[in-house]
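*Asks:* below is the structure, and that's it, no one-letter string:
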């Protein structure tokens, strides 16, 4: 059974739209909106076919991003954590933790920005672990993990011997220190923190996978799949934004090269191709990377057009077009970033 889109819009109207400016300008974290999504069943996977679950959650991210991509990014963080738990072979995580993540009692984060870059030969792994009785002792610093708070958990990966282990860690874990990071031109309301591990004990029941590399290969396509909805939501907002000012200065906007119809057509093409991959059970890395990369460039083009259509109005501090512009640039730099995606694309050809 598909999600109740009317109910989703009610939650957006009640919990998200009133705080969008606070999210953008005051680093406000729209936690209540994420909790409401969970309570209302928008993260439930029980009795859902895989394809229906993916399409439903894709829509949640997209509709959220249309209003506030920063909060949609937080939704994506939570879905990334859900993906880890749904695919883990750890019975405790699946039976005890997953239901709380799906019903909004707990919220999740990804913590895999550095490991994903590590597996792409872009960075060194920042966390190391030592195996001890009953689990692992972890040390190191993750520079930035988003969507964190009091009742939050996040996935992380640490090197141990000649392999890597992936685990779930609570923000309340003993010896874990969180330092807020808000000096961004956008997405300050994403509840982003630097996370320092100093002899943090991770019990065996919190281990997602003893073979993190293989596990990441499994979940990476879905991890990236959900991101595409961020750009699609922003593009949809741009279509509406350009339409609103089409009569500006006696309709001279009609002479601009990029129009709302063009953005709409490109967005629909991307969405249709993404949906087709789901329906054909082809959520594989290569086609997903290609669509993710195409969505980045189309989103950047769309927000630039939106700024030009709005003229001076778009350059006013706090304007919607300027926020969409900054959101799009964050989308381009979200792991996997444009440069990483371009590298991956070349590797596929080879």
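*Replies:* It's in. Computed from a predicted model, the values in this text were never measured in an experiment. Numbers count the residues shown, from 1 in each chain.
*Asks:* can we go C-alpha only for contacts and neighbour counts from here?
*Replies:* Noted.
*Asks:* now the helices: where do they sit in this protein?
*Replies:* For the chain, the helices defined by DSSP state H cover 5-11, 20-26, 31-39, 50-67, 69-87, 91-92, 98-102, 113-119, 212-244, 248-251, 260-279, 285-310, 320-333, 338-349.
*Asks:* now do the residue in the chain sticking out farthest from the centre against residue 49, distance only.
*Replies:* Farthest-out residue of the chain from its mean C-alpha position, per CA atoms, centre = their mean: residue 250, at 39.9 Å. Residue 250 is 51 Å from residue 49, where distance means CA to CA, to the nearest Å.
*Asks:* again with residue 294
*Replies:* Taken as CA to CA, the span from residue 294 to residue 49 is 28 Å.
*Asks:* try residue 301
*Replies:* Using CA to CA, residue 301 is found at 35 Å from residue 49.
*Asks:* ok, those two, which is more surrounded?
*Replies:* Neighbours per residue, other CA atoms under 10 Å: of residue 301 and residue 49, the larger number sits with residue 301, 16 against 10.
*Asks:* just send the helices of the chain back as CSV, with distance to residue 144 too.
*Replies:* Formatted as CSV, those follow (distance: least, CA to CA, whole Å):
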stretch, distance to residue 144
helix 5-11, 28
helix 20-26, 18
helix 31-39, 18
helix 50-67, 21
helix 69-87, 12
helix 91-92, 27
helix 98-102, 21
helix 113-119, 8
helix 212-244, 17
helix 248-251, 42
helix 260-279, 29
helix 285-310, 21
helix 320-333, 13
helix 338-349, 18
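*Asks:* let's bring in a second model and compare:
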């Protein structure tokens, strides 16, 4: 059974659409919407194969991003956390946490922005883990982890002296200090925090992977794949925005170089490519990164076209076109960023 789009749309209309301006302008975190998705069963994975899980959850991200990409980004964070727990070999961790994440009783985050850059040879790893009896003592600072609040869980990768280990930690740990970051150009409602670890004890029960490098290699394709419909939703909403002002100034917009039908055709091509990747039996990181990169540039083109079609109305503070513009620039800077993707796609291609 496919995603019940009517039920999903009803949840969006009730718990997200009325809050979009508050999310954008007051850094409001739409936690209740994410919880509602879980309670409605949208994260349940039982009796589904991996293709079905991906296609359903990609649809949820895209439909959410059409209305609010900030919240869709938070949704992506939660899906990333779900991926960690679905893929871990730690059966106890999976049995304890997965049902709570899928039901919306708990919400999760990624914590892998720094590790993803580390494994792409762009940054040093910010966390260290000292092996002690029954677990690890973790120290260091993660500059930015999104989708966090009380009793939220997120992944963390730390160097233990020999290799990297991946852990699952809770924001309620008294040795973790959170400092909110809200001075972004956009997506201030993403519940983003700097996370300082001060001798945080993580028991072996919450070790996602003793070999983080191998685990990240395994989950990276899904991690990136879930980001792609963030752009799709923004493109789709930009097309709608362009169509709304079609008759503006006696139809003068028809002379602009980029039109809605061109954007719609490009979006369809990208959507078809995504479905082909998901249905493929082989995970092709090169192809996924290439599609993610194409989606970034298509999204940037769509929001710019939306601004031009809307004219001065788009430049009013709080306007939908200006919000979409800022969302698109965040999407371009979301790890893996556009510059990281440019490097990854070229390095991976050379390595083939």
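*Replies:* It's in. From a predicted model like this one, the values you see are computed outputs, not experimental measurements.
*Asks:* burial count for residue 83 of the second structure?
*Replies:* By the measure other CA under 10 Å, the count of residues near residue 83 of the second structure is 17.
*Asks:* surely it and residue 219 touch.
*Replies:* Yes. Taking contacts as CA atoms under 8 Å, residue 83 of the second structure lies within contact range of residue 219: 7.2 Å.
*Asks:* contacts only, for residue 195 of the second structure.
*Replies:* Residues near residue 195 of the second structure by CA atoms under 8 Å, 6 or more residues apart in numbering: 141-145, 176-179.
*Asks:* what's the answer for residue 106 of the second structure, then?
*Replies:* Contacts of residue 106 of the second structure by CA under 8 Å, 6+ apart are 35, 100, 151-153.
*Asks:* quick one: buried ones out of these?
*Replies:* 35, 152-153 (16 or more other CA atoms under 10 Å).
*Asks:* so who does the spatially most central residue of the second structure touch?
*Replies:* Geometric centre of the second structure, nearest residue: residue 76, 3.2 Å, by CA atoms, centre = their mean. When contacts are counted by CA under 8 Å, 6+ apart, residue 76 of the second structure touches 61, 226-227.
*Asks:* likewise for residue 120 of the second structure?
*Replies:* Shown in contact with residue 120 of the second structure (CA under 8 Å, 6+ apart): 340, 344.
*Asks:* how near is it to residue 274 of the second structure?
*Replies:* Distance of residue 120 of the second structure to residue 274 of the second structure, given as CA to CA: 23 Å.
*Asks:* the helices of the first structure: which one's closest to residue 189 of the first structure?
*Replies:* Judged by CA to CA, the one of the helices of the first structure that comes nearest to residue 189 of the first structure is helix 20-26, at 4.7 Å.
*Asks:* that closest one vs the second structure, mean deviation?
*Replies:* By mean CA distance after the TM-score superposition for the first structure, the fitted helix 20-26 of the first structure averages 0.2 Å away from its aligned residues in the second structure.
*Asks:* so where is that helix in the second structure?
*Replies:* Under TM-score structural alignment, helix 20-26 of the first structure corresponds to residues 20-26 of the second structure.
*Asks:* neighbours of residue 159 of the first structure, how many?
*Replies:* For residue 159 of the first structure, the tally of surrounding residues (other CA under 10 Å) stands at 19.
*Asks:* corresponding residue for residue 129 of the first structure in the second structure?
*Replies:* In the second structure, residue 129 of the first structure lines up with residue 129, judged by TM-score structural alignment.
*Asks:* how far away is that match from residue 207 of the second structure?
*Replies:* With CA to CA as the criterion, residue 129 of the second structure and residue 207 of the second structure are 12 Å apart.
*Asks:* closest one to residue 269 of the second structure out of the contacts of residue 106 of the second structure, please.
*Replies:* Of the contacts of residue 106 of the second structure, the one sitting nearest to residue 269 of the second structure (CA to CA) turns out to be residue 35, at 32.3 Å.
*Asks:* I am finished for the moment; much appreciated.
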